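Asks: I'll drop the sequence and a predicted model, then ask my questions.
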Amino acid sequence: MKLAFGCDPNATALKRLLMTEATELGHEVVDYPSEDPVYANVAIRVAQDVVAGRADRGVLLCGTGIGVSIAANKVPGAYCACITDAYQAQRAARSNDANLISMGSQVVGPETAKVLLREYLDGVFDAASRSAPKVDRIRDYEATGV
């Protein structure tokens, strides 16, 4: 899987650690380096590239994970879940078909972040699941505004 990683300056160390973890798991990694404290800029770039298919999934990091998630979710077709535990990481992919995740470098420790990344990457959305109509409703609203 091709993964796009982006962060603000607060999360550079965690991004590097997770990129190494992803590489060791056999994934291709694309780094979106940023010294820009305006985290929305890198989050939007990563989300745009995931939506355009230049990456399969994205991983965004900032101090809390919240800001980059909000910014990414403004890109039509981007579905970024801010995660803090293994269950959320699993469900982001399996139940919600999230194509991006975000984490906070001041919220989760490095070992927990690696577990969250692995759980998310192992998840596959089941279009026949009971979650599918819920995800379809989100996409319908995005497309029609109704």
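Replies: Cool, the structure landed. As the structure is a prediction and not an experimental result, all values here were calculated from the model.
Asks: okay, CA-based contacts and neighbour counts for the rest of this
Replies: Will do.
Asks: so which strand or helix has residue 84?
Replies: Per DSSP states H and E: residue 84 is located in neither a helix nor a strand.
Asks: okay, one more to line up with it:
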Amino acid sequence: MIDQNPSDDRLRVAIGGDHAGYPLKQVVAEQLAAVSYATLVGNVIDCGTDSTARCDYPDFAIAVSREIILGNADRGIVVCGSGVGVSVAANKIPGIRAAICHDTYSAHQGVEHDDMNVLCIGGRIIGSELALEIVRAFLGARYTPGERHQRRLDKVMEIEAQGRDALGL
């Protein structure tokens, strides 16, 4: 399922969501596999859930993040009811830079300036058409490591490396 062609610059995308995010996750996953996304997406890794049966959002934030950390995916998308829970959970994982985005500007700017690698969306907050526009903006963006962006990202990564010691307490 993983595209091993190094000359292929299409993204490998992991997607997951809890029961509240399941309907929107399914719509997004189906569209990512469609021909209209073929220039952006090489393959899609579905990390679950597979139904609306109650489950816990941290499990899917972990599953999607695992695929990125292992190098199986370049970007991730996680969906819960509000998008907040999966954002909080994903950001606890070193190497993950996740943000809740319910507009296209934040979705592409988060990648371009902050090297965001996980998009979080709320299945109970936005409709499928807007979600697909946001996903396209997220996947179409590339990090632009200008001096000020890289300086700020380096500081964020230092906070991550220091953990609680970054507080200076």
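Replies: Great, that's in hand. Fair warning: this is a prediction, and the values are worked out from it, not measured in the lab.
Asks: you'd agree residue 30 of the first structure is in a helix?
Replies: No: read with DSSP: H, G, I helix; E, B strand; the rest coil, residue 30 of the first structure is strand and lies in no helix.
Asks: the equivalent of it over in the second structure: what's it in contact with?
Replies: When the second structure is aligned by TM-score structural alignment, residue 30 of the first structure is paired with residue 45. Contact analysis of residue 45 of the second structure by C-alpha atoms under 8 Å, 6 or more residues apart in numbering lists 1, 12-15, 73.
Asks: cool, residue 125 of the first structure as well?
Replies: Counting by C-alpha under 8 Å, 6+ apart, residue 125 of the first structure touches 93-97.
Asks: do residue 20 of the second structure as well
Replies: Residue 20 of the second structure makes contact with 52, 54, 79-81, 123-124, according to C-alpha under 8 Å, 6+ apart.
Asks: ok, these vs residue 41 of the second structure, which is closest?
Replies: residue 79 (18.4 Å; C-alpha to C-alpha).
Asks: the closest one reaches residue 22, doesn't it?
Replies: Yes: if you go by C-alpha atoms under 8 Å, residue 79 of the second structure and residue 22 touch, sitting 7.3 Å apart.
Asks: which neighbours do those two share?
Replies: With C-alpha under 8 Å, 6+ apart as the test, residue 79 of the second structure and residue 22 both reach residue 123.
Asks: which one's more surrounded, the two?
Replies: residue 79 (33 against 23; other C-alpha atoms under 10 Å).
Asks: need the counterpart of the more buried one in the first structure.
Replies: Taking TM-score structural alignment, residue 79 of the second structure has residue 61 as its aligned residue in the first structure.
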